[in-house]
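> Dropping the sequence and predicted coords here.
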Amino acid sequence: MGYQVGEELPPLQVQVTRDRLVRYAGAALDFNPIHWNERFAKQVGLPDVIAHGMLTMALGGRLVTDWLGDPGKLVEYGCRFTRPVVVPDDDKGATVEFTGKIGQVREDGTARVDITAKFDGKTVLGKATAVVR
C-alpha cells in the first residue's frame, strides 16, 4: 500500500452507550465509578458518567486498523486525553466521530496518520497519531 500525504481514511462514527462502558470495564478491569455511577460522577464534578479514556483511544485505533485491514501494520499509536466523552443514560448514548488522514510519509515506507476524535463538536483526543507500515 503506497501512502499519500493528505489521503483521508474512511470516517468512523461510534455510539458509546452505558452498556458498552460496563462491558469495557469488565474487559479492562477498570471499575472506577465515574464510568458507571452517575451520582458519584457528579459528586466529583463531572457532568455525568464518562467513557473510559482508553476506550475512546481504542476506538481511534479501530479507525486505523479498519482502514489498514491488518492490525499488524499499526506500528505505533499515542494520544492525550483532552476532554471527556459524557455518556447519557439512554439507548442512544454518546456519538464519537473519528477521522484521519496521512500527515507524513517517511523514507522507510511508514506513514504518520493524524487522527481526530470529536464528541459534541469538540476534540476529545489530542495529538492522536499512529504510525503505519
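Happy to help now that I have it.
> only C-alpha atoms for contact and neighbour calcs from this point on.
Will do.
> So in the chain, which strand runs the longest?
Counting residues, the longest strand found in the chain (DSSP state E) is strand 94-105.
> after that one, next one along is what?
strand 111-119 (DSSP states H and E).
> Please find the angle between the direction vectors of the longest helix along the chain and strand 94-105.
Secondary structure of the chain per DSSP state H: the longest helix is helix 53-68. Put simply, helix 53-68 runs at 60 degrees to strand 94-105, going by axes from the mean of the first three to the mean of the last three CA atoms, to 10 degrees.
> A further structure is provided below for comparison with the first:
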Amino acid sequence: MIEVCCAIIVNEEGQVLVTQRSAMMSMPMKMEFPGGKIEPGETAEDCLVREIEEELDLTVEIISRQPASAHHYTDFSILLLPFVCRIVAGTIRLREHAAYAWMAPSDLLNCDWAEADVPVVQQYLAI
C-alpha cells in the first residue's frame, strides 16, 4: 500500500483549495487535494510540507491531522493521510496541476474527485 499525504488548505474566508490533475497525470483532469507519496524515512508531516512546496510553491502550516483513508484502485492501493493546513508564505504557482480553485466547503461534493479523495472530502465536511 502506498502512503500518500494530502493537504486540505483552508484560507481566511474558510474556502478550501482544490487542484485539478493535469492531462499527463494518472486520473487526468480529476480534482484532488494536493500532496504526494511519503519518501522512505520521511514523516507524513514533512512529506506534506515538501510536496506542497514542490507542487504549488507554497509554505504551509499544519493545523490538524484528519483520519486516514484507504482506497483500492484496480492496479494499486493507497493510504491517504489528510492534513488541514493554512498558507504561511508564497503565492500559488502550479508546477504539476492543470488548474486550482478556492471553493466553499458546501461546493466540494460537486467536484469530479479522484476516487481516493471522496472519503476525505466527506470526512472533512462531517467535522
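Arrived safely, thanks for sending. Computed from a predicted model, the values in this text were never measured in an experiment.
> Fetch the TM-score of the aligned pair.
Overlay of the two chains. TM-score (TM-score structural alignment, normalised by the length of the second structure): 0.29; 76 aligned residues with a CA RMSD of 5.7 Å.
> re the thing from before, buried set for the longest helix of the first structure?
By neighbour count on 16 or more other CA atoms under 10 Å, the buried set for helix 53-68 of the first structure is 53, 55-57, 59-61, 63-65, 67-68.
> tell me which strands and helices the longest strand of the first structure is in contact with?
strand 12-16, helix 53-68, strand 111-119 (3 or more CA pairs under 8 Å, 6 or more residues apart in numbering; DSSP states H and E).
> Including distance to K42 of the first structure, could those go into TSV?
Compiled in TSV, these are given as follows (distance: least, CA to CA, whole Å):
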stretch	distance to K42 of the first structure
strand 12-16	19
helix 53-68	18
strand 111-119	19
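> Between these, which one is closest to Y24 of the first structure.
Counting by CA to CA, Y24 of the first structure lies closest to helix 53-68 out of those; the figure is 7.2 Å.
> after the closest one comes which helix or strand?
Next along the chain after helix 53-68 of the first structure, taking DSSP H and E as the criterion, comes strand 74-81.
> Now do that following strand against helix 53-68, angle only.
Counting by the same axes, to 10 degrees, strand 74-81 of the first structure lies at 140 degrees to helix 53-68.
> Can you give me the buried ones in strand 74-81 of the first structure?
Residues 74, 77, 79 are the ones in strand 74-81 of the first structure that count as buried (16+ other CA under 10 Å).
> For that strand, name the packing helices and strands.
On a contact count with 3+ CA pairs under 8 Å, 6+ apart, strand 74-81 of the first structure meets helix 53-68, strand 125-132.
> Please repeat the previous calculation with a cut-off of 7 Å.
If contacts are counted by 3 or more CA pairs under 7 Å, 6 or more residues apart in numbering; DSSP states H and E, strand 74-81 of the first structure sits against strand 125-132.
> that older thread, let me know which of the helices and strands packed on strand 94-105 of the first structure is the nearest to Q104 of the first structure.
Set against Q104 of the first structure and scored by CA to CA, these come closest in strand 111-119, at 5.1 Å.
> Point me to the helix or strand that includes V60 of the second structure.
Counting by DSSP H and E, V60 of the second structure is found in strand 58-65.
> same deal with Q122 of the second structure?
Following DSSP H and E, one finds Q122 of the second structure within helix 118-126.
> Buried residues, that helix. List them.
Using 16+ other CA under 10 Å as the test for burial, helix 118-126 of the second structure gives 118-121, 124.
> ok, so of these, who is nearest W102 of the second structure?
Nearest to W102 of the second structure among those: V121, at 14.3 Å, using CA to CA.
> Look up how far M103 of the second structure lies from the closest one.
12 Å (CA to CA, to the nearest Å).
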